[in-house]
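Undergrad: Provide a 3D model corresponding to the input given below.
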Amino acid sequence: MRPDLLRPLLGTLGLLIGFGLYAWAGDLPQPWQRLSIGAMFAALGISAVLYARGERWIQVLGSVLILYGVLRAFVIG
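TA: Reported below is the predicted structural model:
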């Protein structure tokens, strides 16, 4: 069984980009800060749901991320 080395590399790269974008969004003025961070969580949730392909727990996690992203953008300040 050959390990897939690309997956951990892409995961690490994704984390670095995510933390960088989150830090950049934290410097934005309101309401753009709230809206951009909410959009990032929602986009992460959408990508998780699309990636899941039948894995129910990932789909649930993606749905929770979408819900949190929408709440973060419009309700949670």
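
Undergrad: CA atoms for contacts and neighbours, from now on please.
TA: Will do.

Undergrad: Work out which residue lies at the spatial centre of this structure.
TA: L44 (2.7 Å; C-alpha atoms, centre = their mean).

Undergrad: Go ahead and confirm that one touches L65.
TA: Yes - applying C-alpha atoms under 8 Å as the test, L44 and L65 come out as touching, 7.0 Å apart.

Undergrad: And this one, please, so the two structures can be compared:
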Amino acid sequence: MNLYRQLMGAVGLMIGFGLYAFADRLSPPWNSVLIGALLAALGVTTFVYARGERWIQVLGVILIAYGALRAFVLH
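TA: Sure, this is the predicted structure:
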């Protein structure tokens, strides 16, 4: 087991939930834009981190697409 990877996952979840709670306090449409940007950034980091694992890269692309939709279309 890679303890560092598990620790980074837990820290990432805490940061993500904190940012999501902060973004939810903003007034519309800025809350949707910020949440969409966070999801798109998560998708980019997922895609880059995957390095050859295709299904994780596909998940990253899906997160990028949903983040862009959330930021610009789904308010």
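
Undergrad: ok, now which ones touch the residue nearest to the centre of the first structure?
TA: Each residue near L44 of the first structure by C-alpha atoms under 8 Å, 6 or more residues apart in numbering is listed here: G62, L65, I66.

Undergrad: In which helix or strand does the closest residue to R34 of the first structure other than its chain neighbours reside?
TA: Excluding the flanking residues, the one nearest R34 of the first structure by C-alpha to C-alpha, 6 or more residues apart in numbering is A73, at 5.2 Å. Take DSSP states H and E as the rule and A73 of the first structure turns out to sit in helix 56-74.

Undergrad: Likewise for L74 of the second structure?
TA: Counting by DSSP H and E, L74 of the second structure is found in no helix or strand.

Undergrad: And it? What does it align with in the first structure?
TA: Counting by TM-score structural alignment, L74 of the second structure corresponds to I76 in the first structure.

Undergrad: what does I56 of the second structure give?
TA: Under the alignment (TM-score structural alignment), I56 of the second structure maps onto I58 of the first structure.
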